[in-house]
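Undergrad: Quick one, what's the 3D model for this:
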Amino acid sequence: MRKLYVIGIGAGDPDQVTMQAVKAMRQVEAFFVIGKGAEKQELVDVRTAILTEHVDRPYRIVEVTDPPRDRTPADYRGAVEDWHDRRSALLESAFAEVDGIGGILVWGDPSLYDSTLRMIERVLARGAQTFDYEVIPGITSVQALAARHRMVLHRIGEPVHITTGRRLREEGLADSALVMLDGDCSFTAIPGDDIHIWWGAYLGMPDETLIEGPLRAVEQQILEVRARLRAEKGWIMDTYLLRRAATI
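TA: Sure thing, here's the model as predicted:
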């Protein structure tokens, strides 16, 4: 492979694909797609629809099966490092099948809670393959959540804190936090009656669902809606902002 494009494609809405991303996709000869099983086939289907709409030249799909990982490990960092090693080895084998220009379509943006760039660096560090790669930015679920709720993520002069559900449980909520990767609904473990939540699932997709209000008043609704949606689809992607009432 001579060159690889790592292309952010947005949070789920095909209209979020940028012109820069379209120009990059139209140069790609082979797209590497990491499959996550039948339950998450919809994520592959969205990528396929984007390619069908925007790419006007022949290309092929090289499918890579995502290796399993322990979701509740005693050593979280060690488990993720092992998963990245196995994932990068599979990508390395797939890269060897392509002589020209490859591409990976990344949900959201490659810079935020995505392991693609780390795995590419692992492949290059092993030295068996040499290629150039370019990163194309995309709309994140953070931006999509803010737009759909018509809100500003920060107060005047204040920072934006982006974290995960696991870290929220460990550190608590000081003022406000944008939370991603929270399979355990960690907002239920945060004490206080002065917290507001802006929650969104499947942002930009046909099943997009939004709930907003005082946390204690709407948390049960979020739990019930989230459980129903996950049961119906077999998977869920959701993001939310927590903020104490005094700082809304």
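
Undergrad: rest of the way, CA atoms for contacts and neighbours
TA: OK.

Undergrad: gap between I139 and I34?
TA: According to CA to CA, to the nearest Å, I139 stands 20 Å off from I34.

Undergrad: Same check on A89?
TA: 13 Å.

Undergrad: so where do the strands sit in the protein?
TA: 3-8, 30-35, 60-65, 101-106, 132-136, 162-164, 176-180, 195-201, 209-214, 238-244 (DSSP state E).

Undergrad: For the comparison step, fold the sequence that follows:
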Amino acid sequence: MSQVRVRILGVGMGPGHVTPEAAAALRSADYVLAWDKGDGDTGLLALRRAVVAAHAAHVPIVTIADPDRDRSPELTGPGYAAAVADWHDARAARCAQVLGERGGVAAILVWGDPALYDSTIRIVERVRSLGVELDYDVLPGISAPQLLAARHRIVLHEVGRPVHITTGRRLAQAVASGQDNIVAMLNPDGLDLSAVADWTIWWGANLGAAGEQLVTGRVGEVADEIAAARQAAKAEAGWVMDVLLVRRP
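TA: Reported below is the predicted structural model:
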């Protein structure tokens, strides 16, 4: 196998969020690795193509068919962790094959920031464990919580107070544990917000991309508006990713 270098690049939500450092790294790559979820050149693959076209049009994109993943909504705890681990193993195996065959410098474009609710770093480490000789570096990007705060013109926490960042699946658990200022990411459709009905919410979908939507207010009063805005974002872009901040009054 050839020696490989992997550049893990945070790209926020599109071409306008790519830092000069990440753009230079992208231009230095021999190719970009991108997951194809079976929707052709639509959705997030199209957005990756837009990033490459804007900053490194000469760099080819090599697509890899994304393995199936168990996304059953009833999965919790160990079952969810096992499903994600299986998916990561399958992704790593497919990456290892391509990287081992092509060698050179590969760039992987990560939505938001690679350090926050993204598993690219873990997958690249798995690739190394499969015997691919590689080195890698990581360049940061604009994260979803940063975009949410900027769009709503807020600070994510009160003066001297913490902010708890978790996933939508664990929102109720965070509330039950006493957290009172919570950012939730990776939210499923129909997320149950009943535990925070009296709290204030700052919500956004597809921030910085097509179909951007923003809603704020008391949760119990704007829950239907959020559901409609989420569907509108998906209808316009073909995909939806949302993030929210809820704060106890």
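
Undergrad: Now tabulate the strands of the first structure in CSV and tack on distance to E53 of the first structure and mean neighbour count.
TA: Formatted as CSV, the strands of the first structure follow (distance: least, CA to CA, whole Å; neighbours: other CA atoms under 10 Å):
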stretch, distance to E53 of the first structure, mean neighbour count
strand 3-8, 16, 23
strand 30-35, 15, 20
strand 60-65, 15, 14
strand 101-106, 14, 24
strand 132-136, 18, 15
strand 162-164, 33, 16
strand 176-180, 29, 23
strand 195-201, 24, 23
strand 209-214, 25, 17
strand 238-244, 26, 21
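
Undergrad: Could you export the ones you listed as JSON lines, including distance to Q220 of the first structure?
TA: Below are the strands of the first structure laid out as JSON lines (distance: least, CA to CA, whole Å):
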{"stretch": "strand 3-8", "distance to Q220 of the first structure": "33"}
{"stretch": "strand 30-35", "distance to Q220 of the first structure": "33"}
{"stretch": "strand 60-65", "distance to Q220 of the first structure": "36"}
{"stretch": "strand 101-106", "distance to Q220 of the first structure": "32"}
{"stretch": "strand 132-136", "distance to Q220 of the first structure": "38"}
{"stretch": "strand 162-164", "distance to Q220 of the first structure": "20"}
{"stretch": "strand 176-180", "distance to Q220 of the first structure": "18"}
{"stretch": "strand 195-201", "distance to Q220 of the first structure": "12"}
{"stretch": "strand 209-214", "distance to Q220 of the first structure": "11"}
{"stretch": "strand 238-244", "distance to Q220 of the first structure": "15"}
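
Undergrad: residues in contact with the closest residue to A23 of the second structure other than its chain neighbours?
TA: Leaving aside its sequence neighbours, A23 of the second structure sits nearest to H55 (CA to CA, 6 or more residues apart in numbering; 5.9 Å). Contacts for H55 of the second structure were tallied using CA atoms under 8 Å, 6 or more residues apart in numbering; they are P15, A23, L26, R27.

Undergrad: rerun at 10 Å
TA: Contacts for H55 of the second structure (CA atoms under 10 Å, 6 or more residues apart in numbering) come out as P15, G16, V18, P20, A22, A23, A24, A25, L26, R27.

Undergrad: what do you get for D242 of the second structure?
TA: Neighbour list for D242 of the second structure: 144, 148, 168, 184-189, 203-207, 212-214, 230, 233 [criterion: CA under 10 Å, 6+ apart].

Undergrad: Can you say which of the strands of the first structure is nearest to I156 of the first structure?
TA: strand 176-180 (13.3 Å; CA to CA).

Undergrad: Can you give the distance from the closest one to the centre of its chain?
TA: 14 Å (CA atoms, centre = their mean, to the nearest Å).

Undergrad: Likewise for stretch 51-70 of the second structure?
TA: 15 Å.

Undergrad: try stretch 191-209 of the second structure
TA: Here stretch 191-209 of the second structure shows a centroid-to-chain-centroid distance of 17 Å under the convention CA atoms, centre = their mean.

Undergrad: How far off centre is stretch 16-28 of the second structure?
TA: Using CA atoms, centre = their mean, the offset of stretch 16-28 of the second structure from its chain centre is 18 Å.
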